[in-house]
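Q: sequence? don't have it. structure:
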């Protein structure tokens, strides 16, 4: 399967279109000539200006329609499906973040559970060719067996966010079984890149540096047993999704789940030094973070490591962007987006 298999005559319905992955996926589909209906409630979980910047990047496309709406509003979602009759639905709208789910659980239930239920109900009443939805690597919890495989036991989530994502997989399986909805769940592994989410570590560390603040590293300063993460560059995520769109699950239950990760976990400290180097290149000046070490936070998991064998067998693709390359792209964008050129000159004088 390859991107040419996508039928550009089909109507695509992308939720979370103002979000990080939603924006890049919508742009890729639009560039290929597809018609996209983008939905987002543009909430203020993080800088709304960044969400508007993403939407401005989609505005020029004549085949893009944006609807400001919340997927937890059942009547609105039902009306949109009735009006547009989408062929392919990609549900990327969700309340993200592990730590925030401890502080504000209500929004997770509203968006991730009720919102996804509304999408499933709409797909039931207005049948679609394929429903693709975002799950998360967090469903693996504190599993010690690595790399994580889709067949692993995932009934011990360690955060409410992870629980809602596991719930999505169960709900999709049930609706697929009962109503023959072809559905594919995607377990994303730490997605990063330009225009990413400011609540993610690489973005937050960069913000701290420019605000002359120390970064907090939640590993107790234990370098021997350092945390590690499977960081996945945004282009690889979008490539994986677009390759899976034309591949509808078959069988008695038309539901599948895939990891989309880099299959190459990086130790947290290597990730940090790589980010320092990327920012040094972008600024033309050596960058070193002021580091404070603290205990791991509740809900965090010590390691994520994706097996991408199932994805590769299905569509002949696996993410491969090196962390150094991806972080350089992010650093270059960050310096440009926040107009740091003048500050760069001052720092090099």
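A: Ah, there it is. Keep in mind that this is a model prediction, so the values were computed, not measured. Numbers count the residues shown, from 1 in each chain.
Q: switch to C-alpha atoms for all contacts and neighbour counts from now on
A: Fine.
Q: give me the number of residues near residue 103?
A: As a burial measure, residue 103 scores 9 neighbours (other C-alpha atoms under 10 Å).
Q: what does the one 5 residues further on give?
A: Here the neighbour count serves as a burial measure; for residue 108 (other C-alpha under 10 Å) it reads 23.
Q: element containing it?
A: Assigned by DSSP states H and E, residue 108 falls within helix 105-108.
Q: can you spell out which helices and strands pack onto the helix or strand following that helix?
A: As assigned by DSSP H and E, the chain's next helix or strand after helix 105-108 is helix 116-125. Helices and strands touching helix 116-125, by 3 or more C-alpha pairs under 8 Å, 6 or more residues apart in numbering; DSSP states H and E, are helix 74-84, helix 160-179.
Q: out of those, which one sits most buried?
A: helix 160-179 (a mean of 21; mean count of other C-alpha atoms under 10 Å).
Q: residues contacting the residue nearest to residue 278 when sequence neighbours are not counted?
A: Nearest in space to residue 278, with sequence neighbours left out and distances taken as C-alpha to C-alpha, 6 or more residues apart in numbering, is residue 328 at 4.7 Å. Going by C-alpha atoms under 8 Å, 6 or more residues apart in numbering, residue 328 touches 275, 278-279, 281-282.
Q: name the SS class of residue 328, please.
A: Recorded secondary structure, residue 328: helix (DSSP: H, G, I helix; E, B strand; the rest coil).
Q: one step back: by contact count, what packs against the helix holding residue 108?
A: Here helix 105-108 touches helix 160-179, going by 3+ C-alpha pairs under 8 Å, 6+ apart.
Q: can you state the direction angle for the helix or strand just after the helix it packs on and helix 160-179?
A: Following helix 160-179 in sequence order, the next helix or strand is strand 183-188 (DSSP H and E). Using axes from the mean of the first three to the mean of the last three C-alpha atoms, to 10 degrees, the inter-axis angle of strand 183-188 relative to helix 160-179 is 160 degrees.
Q: could you identify the helix or strand that succeeds strand 183-188?
A: Scanning forward in sequence from strand 183-188 by DSSP H and E, the next helix or strand is strand 191-192.
Q: just to revisit the earlier point, ok, the residue nearest to residue 278 to residue 266 distance?
A: Distance, residue 328 to residue 266, by C-alpha to C-alpha, to the nearest Å: 16 Å.
Q: below is an additional structure, to be compared with the one above:
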């Protein structure tokens, strides 16, 4: 009986140890250090209690009878089974609490992750909008930059042209100032008789120049009329040649006979049209030159007439005034009128340049039209 009792006690202890080791294994699988230590402490306490109880049972076995031993063995077994069951229930409750806690933590983490994902998506959408806005702004800046560069180029060209105009105007101003100084120096050496004699001689020369200019104007106008007539004739010929070309093209596409002769005729017509166009362009250039020369001649004639009028006026003044008074008046007038005269001259030069540019543009457009 003692041997069987010891075997039973040892088997129960082994069962308890196995149960505790299983608990330890389960706690290790959950990776919870605090609960693992608690389980280990619980199992060690159980083993100690079992040892104490085994000693007590061993001491009591010597005193009590076998029936008492059996009763005690049964009661202790029931107590141990009840404790093991309670321990298992507590372990299950702890596992349930742990699972609930883990589920709660997982749900919170999932909710946090989903919130972060939504926030990141919102940020991504905002960044994409900003990127589109920045790209559009970049394109606008590029266009603005190219426009400003074009404006800078145009302004630089205008500055260069204005510089050249300023240099040319300065040269004209200096030449006119030299001429005025020469006239002043000549006036200082003249006497009244010399001035009147020279005035008569200059009037004769001016009259002769006016006659020459009139003849030149008539000649240029005749040339201009001839050029205009030749231009109109060339235009008519070009129109006729174009009409013939169209007729030949119609015959070429409508006939089934050999077209070698027609092609030769068309080639000759094309060469003729090309030569006529060149001749027309040359005559247009000549017409422009004649127009410019005619404008210049008329301007010179007007200037000569004005000089003649001024000489007649001065001649009448000389009869009433002495040479000194005349020189003083001329000097004062020149000193007063020098600047406005030069300004007027510059304005006339600018206007003439603009008129020439306009005429040149119109003639070039007409030339391009007829060359086509």
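A: Structure received. As the structure is a prediction and not an experimental result, all values here were calculated from the model.
Q: TM-score them against each other, please.
A: Between these two chains, after superposing, the TM-score reads 0.19 (TM-score structural alignment, normalised by the length of the first structure); 115 aligned residues with a C-alpha RMSD of 6.9 Å.
Q: pull the longest helix from the second structure.
A: helix 66-189 (DSSP state H).
Q: now it, how far from the chain's geometric center?
A: 24 Å (C-alpha atoms, centre = their mean, to the nearest Å).
Q: tell me where the first structure has strands.
A: 11-15, 35-40, 64-68, 88-91, 130-136, 183-188, 191-192, 215-217, 228-229, 232-233, 255-260, 266-267, 291-293 (DSSP state E).
Q: columns mean neighbour count on top of these, output as a markdown table?
A: Below are these laid out as a markdown table (neighbours: other C-alpha atoms under 10 Å):
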| stretch | mean neighbour count |
| --- | --- |
| strand 11-15 | 25 |
| strand 35-40 | 24 |
| strand 64-68 | 15 |
| strand 88-91 | 24 |
| strand 130-136 | 24 |
| strand 183-188 | 25 |
| strand 191-192 | 22 |
| strand 215-217 | 18 |
| strand 228-229 | 21 |
| strand 232-233 | 26 |
| strand 255-260 | 25 |
| strand 266-267 | 19 |
| strand 291-293 | 13 |
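Q: related to what we said a few turns ago, which helix or strand lies directly C-terminal to the longest helix of the second structure?
A: helix 192-254.
Q: helices or strands up against that following helix?
A: Using 3+ C-alpha pairs under 8 Å, 6+ apart: helix 192-254 of the second structure touches helix 260-320.
Q: separation between the closest residue to residue 315 of the second structure other than its chain neighbours and residue 205 of the second structure?
A: The spatially closest residue to residue 315 of the second structure, leaving aside those adjacent along the chain, is residue 196, at 6.3 Å (C-alpha to C-alpha, 6+ apart). Separation of residue 196 of the second structure from residue 205 of the second structure (C-alpha to C-alpha) stands at 14 Å.
Q: which one's more surrounded, these two?
A: For the pair residue 196 of the second structure and residue 205, the greater number of neighbours falls to residue 196 (19 against 14), based on other C-alpha under 10 Å.
Q: from what I see, the more buried one and residue 313 are in contact.
A: No. At 11.4 Å, residue 196 of the second structure does not count as touching residue 313 under the criterion of C-alpha atoms under 8 Å.
Q: any shared contact partners between those two?
A: By C-alpha under 8 Å, 6+ apart, no residue touches both residue 196 of the second structure and residue 313.
Q: how close does the residue nearest to residue 278 of the first structure get to residue 49 of the first structure?
A: 23 Å.
Q: could you do residue 13 of the first structure as well?
A: Relative to residue 49 of the first structure, residue 13 of the first structure is positioned 23 Å away (criterion: C-alpha to C-alpha).
Q: with residue 281 of the first structure instead?
A: From residue 281 of the first structure to residue 49 of the first structure the distance is 26 Å (C-alpha to C-alpha).
Q: of those two, who's got more company?
A: Higher neighbour count among residue 281 of the first structure and residue 49: residue 281, with 15 against 11, using other C-alpha under 10 Å.
Q: got a list of what the more buried one touches?
A: residue 328 are the contacts of residue 281 of the first structure under C-alpha under 8 Å, 6+ apart.
Q: what's the answer for residue 128 of the second structure, then?
A: No contacts exist for residue 128 of the second structure under C-alpha under 8 Å, 6+ apart.
Q: reformat the helices and strands packed on helix 116-125 of the first structure as CSV; add distance to residue 26 of the first structure.
A: Shown next, in CSV, are those (distance: least, C-alpha to C-alpha, whole Å):
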stretch, distance to residue 26 of the first structure
helix 74-84, 16
helix 160-179, 22
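Q: of those helices, which is nearest residue 205 of the first structure?
A: Closest approach to residue 205 of the first structure among these (C-alpha to C-alpha): helix 160-179, 22.5 Å.
Q: quick check: angle from that closest one to helix 116-125?
A: Using the same axes, to 10 degrees, helix 160-179 of the first structure lies at 20 degrees relative to helix 116-125.
Q: run through the neighbouring helices and strands of helix 160-179 of the first structure.
A: Other helices and strands packing on helix 160-179 of the first structure, by 3+ C-alpha pairs under 8 Å, 6+ apart, are helix 98-103, helix 105-108, helix 116-125, strand 130-136, strand 183-188, strand 255-260.
Q: and these: which comes nearest residue 174 of the first structure?
A: strand 255-260 (9.0 Å).
Q: quick one: list the elements packing against that closest one.
A: Judged by 3+ C-alpha pairs under 8 Å, 6+ apart, strand 255-260 of the first structure is in contact with helix 160-179, strand 183-188, helix 309-315.
Q: excluding chain neighbours, give the residue nearest to residue 27 of the first structure in space.
A: Per C-alpha to C-alpha, 6+ apart, closest to residue 27 of the first structure is residue 58, 6.5 Å.
Q: nearest residue to residue 331 of the first structure in space, please, no chain neighbours.
A: Once flanking residues are discounted, residue 331 of the first structure sits nearest to residue 279: 5.4 Å by C-alpha to C-alpha, 6+ apart.
Q: state the number of residues packed around the one you found.
A: 25.
Q: is it in contact with residue 333, as I believe?
A: No. The pair residue 279 of the first structure and residue 333 does not pass the contact test of C-alpha under 8 Å, sitting 10.3 Å apart.
Q: surely residue 162 of the first structure is in contact with residue 105?
A: No. Counting by C-alpha under 8 Å, residue 105 is not a contact partner of residue 162 of the first structure; they are 11.7 Å apart.
Q: what angle separates the longest helix of the second structure from helix 192-254?
A: Angle between the axes of helix 66-189 of the second structure and helix 192-254 is 130 degrees (criterion: the same axes, to 10 degrees).
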